[in-house]
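Chemist: below is the sequence, then the predicted model.
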Amino acid sequence: PPTYVDEERKINGKDGKEIEIWITCTIKGTVKKAMPKANIIYQTLNCPEFTCRTTDFFSGESLYLHFKSPVNGYLSVFLRDGNTVYRLLPYDDMTEKYHKAVPVKGDEEYILFSKKDKYFDNENVNELELFTYLKHAYNSIYIIFAEEPYTKPLLDQDQVSEYKERYRSPKSLSLEDFNIWLSGNRALMDSFQDRRVKIKIVKD
């Protein structure tokens, strides 16, 4: 805890001798050197090719994500829709070792959410479609990366979607709980970073 020391000092004031009170506060702690974060590359796509970069989608279009990091690390991806945040990666049916975040290799190109995605031991891929009943809607994609493993947030189970038969919405949590989770990880890990891409979905 901080310590405080009071000290009285006599000075010459305009009306003669005056007393000043000086308070010294001593705080002991540790500091750590700030390190630059990895310069990751990420782009939303509407087809599983690098040339399909876009942040504007029609309702019913597929979503893909291009990702590349200069270093090895761990990746997860979320989508915010209003006050609900859906986890898109790791995929829902991944095995225990991919439960928190997926490992990625430095300097390797990834196109996620594609049938061709064979990066993670041929785990089942969740293919994604964006939709809206509104004239247009804005969502945010969060790309979460760290060089060290991190714990996932507490999630609700996936739900049957009203969009199409046999479609399901990914596991989710509230925006408030998501922000608390982000803040905790930012405070604990120097390499932890969350990047956001705002996307627009237009009703076709």
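Modeler: On my side now, so go ahead. Numbers count the residues shown, from 1 in each chain.

Chemist: contacts, neighbours, all on C-alpha from now
Modeler: Noted.

Chemist: quick check: the gap between the residue lying closest to E108 once chain neighbours are set aside and Y110.
Modeler: In this structure, E108 finds its nearest non-sequential neighbour in K68, 6.0 Å apart by C-alpha to C-alpha, 6 or more residues apart in numbering. As judged by C-alpha to C-alpha, to the nearest Å, K68 and Y110 stand 6 Å apart.

Chemist: please apply the same query to M94.
Modeler: Computed as C-alpha to C-alpha, the M94 to Y110 distance reads 17 Å.

Chemist: thinking again about what came up before, the residue nearest to E108: neighbouring residues, count only.
Modeler: Using other C-alpha atoms under 10 Å, K68 is surrounded by 19 other residues.

Chemist: same deal with R53?
Modeler: 17.

Chemist: not counting its neighbours along the chain, what's nearest it?
Modeler: In space, R53 is closest to L45, 4.5 Å off (C-alpha to C-alpha, 6+ apart).

Chemist: please apply the same query to E127.
Modeler: F113 (5.0 Å).

Chemist: what's near enough to touch the one you found?
Modeler: 63-65, 125-128 (C-alpha atoms under 8 Å, 6 or more residues apart in numbering).

Chemist: second structure for comparison follows:
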Amino acid sequence: MILMFPLMAFAQKTKKVCGEYIYYAPSTQSLEDAKYTALERAKLQALADEFGTVITQSNSTVMTMENGKTDSRFFSLSGSEVKGEWIENVGEPEYEITFEQNMLVIKCAVCGRAREIQNSTVDFTAKILRNGTEEKFVSSEFHDGDNMYLYFQSPVDGYVAAYLIDESPTAFCLLPYQADSDGQQFVKHGEPYVFFAPEKAKEEMNLVDQYTLTCSGAAENDQIYVIFSPLPFTKAVDNAGGNLLPRQLTYREFTEWLANCRKKDNRMGVKVIHITVRP
């Protein structure tokens, strides 16, 4: 009874939620990308319906140079952030695919287990850097041959892991490093880390993996999952990758591992960073 009670108490914090979304895809988007977008928005709709939203606004300036001329564009984006987080799917998503006025229309319905976002998760900093190890090199746009680095900082001691999810989808373990037999990457509070750069390594340099992104065909849309917890956790069970690729596992295995970790640890936080790799 002593062992069972904490499990029962934690189970009450998760709820089954369901949502659906109708997505009108642009002509330039593939069917698989459109289905993925519809699925993610159906999840957000389910979370918003159950837990509510917080209104947010972000501003950004994009600088471009072409034919010796500099052009700047200012964007102001307002939106909402849901006050819940998706833990795992329940069953398979259902899709209805139709065409209206030569436009691809995808209706997605999905159910899953979710929980309200609590203040117990740690707010850490994670940024993806392109071809440089300083924060000014933050970018979500990469080209074939670009080097990628991860900037990380946390207000408390803990453990961090990072995975790249490609369009296949396959999960590649970027951190902890392949030569690290512990399967854990410890970080100290307040210290800035730049991973994947030997010159910035706080551990032995021969442990550090370096990553160069490649793209030979159409642009690829990938996701970087950065996972942090003050409590120890080990990376998912994975397999050696071929052709100099990182260790990998299927997307289903990755999501099951992450869901199990988050069920046991309500202080674990996850940030998903979207990047695009072009030829």
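Modeler: Thanks, I have it. Values in this document were obtained by computation on a predicted structure and should not be read as measured data.

Chemist: so how many other residues sit close to the residue nearest to R53 of the first structure?
Modeler: L45 of the first structure, neighbours per other C-alpha under 10 Å, totals 23.

Chemist: OK, contacts around it?
Modeler: Applying C-alpha under 8 Å, 6+ apart to L45 of the first structure gives the contacts 52-55, 63-66.

Chemist: columns distance to D156 of the first structure and secondary structure on top of those residues, output as CSV?
Modeler: Output for the contacts of L45 of the first structure, formatted as CSV (distance: C-alpha to C-alpha, whole Å; DSSP: H, G, I helix; E, B strand; the rest coil):
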residue, distance to D156 of the first structure, secondary structure
C52, 32, helix
R53, 31, strand
T54, 30, coil
T55, 27, coil
L63, 22, strand
Y64, 23, strand
L65, 23, strand
H66, 27, strand
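
Chemist: out of the residues you listed, which end up buried?
Modeler: Burial by neighbour count, judged by 16 or more other C-alpha atoms under 10 Å, picks out 53, 55, 63-66 from the contacts of L45 of the first structure.

Chemist: and those, which two are furthest apart?
Modeler: The span of these, defined through C-alpha to C-alpha, is set by T55 and H66 at 12.4 Å.

Chemist: overlap of the contact sets of the two?
Modeler: Common neighbours of T55 of the first structure and H66 (criterion: C-alpha under 8 Å, 6+ apart): 44-45.

Chemist: name the SS class of K263 of the second structure, please.
Modeler: Following DSSP: H, G, I helix; E, B strand; the rest coil, the label given to K263 of the second structure is helix.

Chemist: trace it over to the first structure, please.
Modeler: Here K263 of the second structure is matched to A187 in the first structure, going by TM-score structural alignment.

Chemist: roughly how far does its match sit from Q193 of the first structure?
Modeler: Taking C-alpha to C-alpha, one finds A187 of the first structure at 11 Å from Q193 of the first structure.

Chemist: re the thing from before, mind putting the contacts of L45 of the first structure into CSV with distance to L79 of the first structure?
Modeler: Listed next are the contacts of L45 of the first structure as CSV, based on distance: C-alpha to C-alpha, whole Å:
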residue, distance to L79 of the first structure
C52, 19
R53, 17
T54, 16
T55, 13
L63, 11
Y64, 12
L65, 12
H66, 15
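
Chemist: which one of these is nearest Q159 of the first structure?
Modeler: The closest of these, once distances to Q159 of the first structure are taken by C-alpha to C-alpha, is L63, at 19.0 Å.

Chemist: thought N126 was touching the closest one, still the case?
Modeler: No - using C-alpha atoms under 8 Å, L63 of the first structure makes no contact with N126, being 10.6 Å away.

Chemist: burial measure for the residue mapped onto P90 of the first structure from the second structure, as a count.
Modeler: By TM-score structural alignment, P90 of the first structure lines up with P176 in the second structure. Counted with other C-alpha under 10 Å, the neighbours of P176 of the second structure add up to 24.
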